[in-house]
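Colleague: Can you look at this prediction? I've put the sequence above it.
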Amino acid sequence: MARLPLTTASYVARSLKASAQRCVNLYPEANPADAPAPVTFYGTPGTEVWSTLPGSGPVRCLYRASNGVLFAVQGMRLYRYDGLGSWIDLAGMATSTGPVNAADNGNSAVFVDGTLTAPTVNLGNYAVGAMSGDGWLGSAFVWFVDERLVFFQPGTQKYFWTGLLSLAIDPLDFASAEGMPDPIVSMIADHRELWFLGEETMEVYSSSGDATLPFVRYPAGFNHYGCEAKYSVAALDNTIYWLGKNKNGGRMVLRAQNYQPQAISTPAISEEFAKYDRVDDAIAWAYQQDGHPFYVLTFPSASKTWAYDVLTGQWHERAYRTAGNDLIRHRGNCAVFFGGENLVGDFEDGRIYRLDLDVYSDDGAPIARQKDFPHIVTEGRKQFFSRFTLDCEVAVGNPNDEDPQILLSWSDDGGNSWSNPIQMSLGRVGAYQTRARANRLGAARDRVWRVYTAAKAKVAFQGAFAEAAAGTS
């Protein structure tokens, strides 16, 4: 009986003959050296409603201010959470869709959406105001660095800043990120440094201590990689991530390492992104759970979500299963860590969910989980498969799914077409002798196995065992 290990998350190559491994709503975790298998695949977190905003439209922003108070933007309205389960309507936004960015200076918070309308909230008495004056030019981003709030004017190279711990902007307090003539696309603050990402280049600025020109370009921080989607930029694990491009091409995910962009998207991931008609609307959020930092990248037009696990360096799909059994993008539209919980806002309505590894549904809807195995090839000879046993945790039944099932199917043409599925049990509660097993499985020169489940139960598997006899041709 041969062990079929699972070590790779998602890798569907340009040629399925090379690799046809799709991985949906599952992520790998390395086991200790003395474990029976090198890797276990666990189910991604389910979602459970934490709160629901009272308005209409998507959740566009979740922001925990420096005073610990949670703010949210739904549709065209800005809300404050009262800490007791209710939301207080504060102000209006100029737009109803697209991400909203927020930052505060300890005294006041600012919320921007790329227009001239930018509500402000006093963090002491929660009085509402708005950015104004000749120095205010509108912005899609705001970040706090060394007692100043920093913005950039959309479509230009110009960035500008407030006074110290103030919302006032002197019309002369601006500068340009002009290492190259491309306009600023996105901006992020990390480690008290400002990163300006243009269409084809990026520049890093740090504090100068000069009241007239408080930020200066860091000499080693200029690079010929830009940003393909302004809302794809996120800070995680002591660096930044974004969907990047340069003059030679794009559709690659980059991570900054010592100010230098490093591609973390595999050729298979870049090939997948190349299929999408539009990527400039991609949005990203980041979170950490059980020691795994995740960069989560959603393509709204393609209705696809991908997650990169920094701990393992591997990608997997995140998907929501609709009532019609279609897989669409993950429901999370933005994220925040608040009250010890990883929270995400829904992309269609006002639901705010908590991500929980012990919740096995998406607000009651089944979560589709799929893992395709590597090719099994033996010198071009046929193999006759008598048995397949999934190496998985069993006896995972629970009140929401008393006898959870998993489906086994296979491909004998390199991953192009698939057999009808065979149902296997993951075991009722207490049924620890259960074996997720199927028999008399035909013959093939090239076999790819697939397991799929929508069970509302814990999922953890470490590969499989296959019994096969080799043919002579």
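Modeller: Noted; the coordinates are in hand. Residues are numbered from 1 along each chain as shown.
Colleague: use CA for all of it now, contacts and neighbours both
Modeller: Will do.
Colleague: Let me know whether residue 225 touches residue 202 as I believe.
Modeller: Yes. Residue 225 lies in contact with residue 202 (C-alpha atoms under 8 Å); the separation is 6.1 Å.
Colleague: Going by how many neighbours each has, rank those two and give me the top one.
Modeller: Taking other C-alpha atoms under 10 Å, residue 225 and residue 202 do not tie; residue 202 has more neighbours (28 against 24).
Colleague: this is the comparison structure:
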Amino acid sequence: MVSVEFGHTSNKDKSGFVSNQRLLNGYAEAMGRAAKSSLPVYAVPGTSRFDQGDTGLDGPCRGMLYVYGKGLYVIAGTRAALFDDAGNATEVTGEIAGSGMVIMAANQETDPKVGIVADSVYYVLDTATNAIAAPGITTLPAPNSVTFLDGYLVFSIADGRIFHTALNDAETVNALSFATATSRSDGLRRIVTHRGALIALGEASLEIWENAGTTPFAFAPIRADIDIGCIAEHTVASVADSLLFVDHNGVVRQLTGSEPVRISTHAIERAIAALSWEERRALYAVYTHFNGHDFYAITSAYWTFEFDVATGLWHERASGDLEYWTARGHASFNGKVVIGSSLDASLHVLDDASYTESGQPYLFVAQSAPLHAFPNGLIVDQLDVDIIPGVGITSDDNEAADPKLMLDWSDDGGTTWTGGRVAALGRVGERFTVASFHQLGAAPRGGRTFRLASSSPVMRGILSAKARVRAIAP
């Protein structure tokens, strides 16, 4: 018997004959050498519906922000609402024009004001009255992002200038309260707070600014020699005390101290490079956390790749029949992880007890590395998959009561697939189930890639796999 390395990660090479590993809607968990499997693979956590009743929201999620002592503010469509931790909504009056994603930050007033930048227009949400308005500050040029630090709402301007408000006053900006990021003439894409400093991201540069206590502008640069920028402002996310974003070359970076380290793989970078310039600019990120895993997902119209900080591995996400995950907008709120939707105004929470996306099934796929004996071909007599057995539940839904695992395979680097074999994952209590597949035929010298898949709404996990093979003389 030989081991078959099933997808702990998504890492497709330019040629599927080199590597065709894929992990869709699944993640690996490092368990150490004492475990039966040191790196088992599980289906990603499901979701359940968060919002209750009529919310007044009228379109896809554009952004959300938890404000301490108030609740969760969500902007979806042109409207906003305040949610308590039970998912009940309170109307926020006023509208935010456009449909693009927004960037939000709250100050430290007794009733905080939330600064919102949407399509280069600045709005203020007053949490005392739950009303939104555009103050029309003539001394503030059109901003493209906002953040908060040391009592100030701070704005980036596309031309490279940085402005800030008066101290804890969201509607006053001194015309002289600005400075310019000057390391390169590449403007600014985003300004964000990280570890008590401002990170000013240009298209091809990164500067770090700190509060210098000066007037009329409070901040000064402490480092301006990093020639790495940001291609898409909505890929910037604070994840586990680090800052992640997609840089100007289509590389995913992680900034922990002051050095942005590459964390993407060549497979991710090829996927980004295949996008048009406009599609790269439209990339956005969602940050979620679950049982010690910090997940950072970047989404285009064609895919979602998600990075697991705990393992340093990438996998893919997709909702239903779509090629991408529909999550958009994210917040941690009173022990819950809330995500919005790119399709509608619905809100959802990660739910360890759910094995669907709020009632909709999702497909879990693990694709193996090529199994080969080059320069010989192989006859595959048997494939045994060590699964988590007996995961069926008592249900009228046969998919849940008698869950299944599907197998197919490719002998041409993933171009075509055949097989259609099915094995049981085990009904409730069937704890000795093993998914075994027999008489799988001959594989050529280039090797064979196996693909396991299950859409059954139950816990799904793969520990390891072994194949009984015989070499074919060349």
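Modeller: Structure's in. What do you need? All values reported here derive from a predicted model rather than from experimental measurement.
Colleague: Helices of the stretch 251-400 of the second structure, residue ranges please.
Modeller: 266-273, 277-281, 398-401 (DSSP state H, counting those that start in this stretch).
Colleague: Report the buried residues of the shortest one.
Modeller: Right, the one you point to is helix 398-401 of the second structure. By 16 or more other C-alpha atoms under 10 Å, the buried positions in helix 398-401 of the second structure come out as 399, 400, 401.
Colleague: what's the answer for stretch 169-176 of the first structure, then?
Modeller: Buried, per 16+ other C-alpha under 10 Å, within stretch 169-176 of the first structure: 169, 173, 174, 175.
Colleague: Check stretch 279-289 of the first structure too.
Modeller: 279, 280, 281, 282, 283, 284, 285, 286, 287.
Colleague: The aligned partner of the first one in the second structure and residue 5 of the second structure: what is the separation?
Modeller: Using TM-score structural alignment as the criterion, the counterpart of residue 279 of the first structure in the second structure is residue 280. As for residue 280 of the second structure, its distance to residue 5 of the second structure is 32 Å (criterion: C-alpha to C-alpha, to the nearest Å).
Colleague: coming back round to it: using JSON lines, lay out the buried residues of stretch 169-176 of the first structure together with secondary structure.
Modeller: JSON lines is the format used below for these (DSSP: H, G, I helix; E, B strand; the rest coil):
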{"residue": "169", "secondary structure": "coil"}
{"residue": "173", "secondary structure": "coil"}
{"residue": "174", "secondary structure": "strand"}
{"residue": "175", "secondary structure": "strand"}
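Colleague: From those residues, pick the one nearest residue 271 of the first structure.
Modeller: Nearest to residue 271 of the first structure, judged by C-alpha to C-alpha, of these is residue 175 at 38.2 Å.
Colleague: Give the full set of residues in contact with the closest one.
Modeller: For residue 175 of the first structure, the contact set (C-alpha atoms under 8 Å, 6 or more residues apart in numbering) comprises 158, 159, 160, 213.
Colleague: Give me the buried subset of these.
Modeller: Burial by neighbour count, judged by 16+ other C-alpha under 10 Å, picks out 158, 159, 160 from the contacts of residue 175 of the first structure.
Colleague: of all these, which comes closest to residue 391 of the first structure?
Modeller: residue 159 (55.5 Å).
Colleague: Please pull up the equivalent of the closest one in the second structure.
Modeller: Per TM-score structural alignment, the equivalent position to residue 159 of the first structure in the second structure is residue 162.
Colleague: That match contacts residue 176, doesn't it?
Modeller: No. At 10.6 Å, residue 162 of the second structure does not count as touching residue 176 under the criterion of C-alpha under 8 Å.
Colleague: What residue in the first structure is paired with residue 186 of the second structure?
Modeller: Match for residue 186 of the second structure (TM-score structural alignment): residue 182.
Colleague: thought its match was touching residue 202?
Modeller: No. Look at residue 182 of the first structure against residue 202 with C-alpha under 8 Å: they stay out of range, at 9.5 Å.
Colleague: what's the spacing between residue 229 of the second structure and residue 189 of the second structure?
Modeller: Residue 229 of the second structure is 8 Å from residue 189 of the second structure, where distance means C-alpha to C-alpha.
Colleague: any shared contact partners between those two?
Modeller: In contact with both residue 229 of the second structure and residue 189: 201, 202, 203, using C-alpha under 8 Å, 6+ apart.
Colleague: and the last one, that one's in a strand?
Modeller: Going back to what we said before, that points to residue 203 of the second structure. No. Counting by three-state DSSP, residue 203 of the second structure falls outside a strand, being coil.
Colleague: Counting neighbours, what do you get for the aligned residue in the first structure for it?
Modeller: In the first structure, residue 203 of the second structure lines up with residue 199, judged by TM-score structural alignment. Each residue near residue 199 of the first structure was counted by other C-alpha under 10 Å, and the total is 23.
Colleague: Distance check, the spatially closest residue to residue 473 of the second structure that is not a sequence neighbour against residue 428 of the second structure.
Modeller: Using C-alpha to C-alpha, 6 or more residues apart in numbering and skipping residues adjacent in sequence, the residue nearest residue 473 of the second structure is residue 376, 5.5 Å away. Between residue 376 of the second structure and residue 428 of the second structure the computed distance is 42 Å (C-alpha to C-alpha).
Colleague: on that earlier part again, could you export the buried residues of helix 398-401 of the second structure to a markdown table, including columns for distance to residue 294 of the second structure?
Modeller: Below are those laid out as a markdown table (distance: C-alpha to C-alpha, whole Å):
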| residue | distance to residue 294 of the second structure |
| --- | --- |
| 399 | 30 |
| 400 | 28 |
| 401 | 31 |
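Colleague: Of those residues, which is the nearest to residue 311 of the second structure?
Modeller: residue 400 (29.7 Å).
Colleague: contacting residues for the closest one?
Modeller: Contact partners of residue 400 of the second structure, counting by C-alpha under 8 Å, 6+ apart, are 392, 393, 394, 456, 457, 458.
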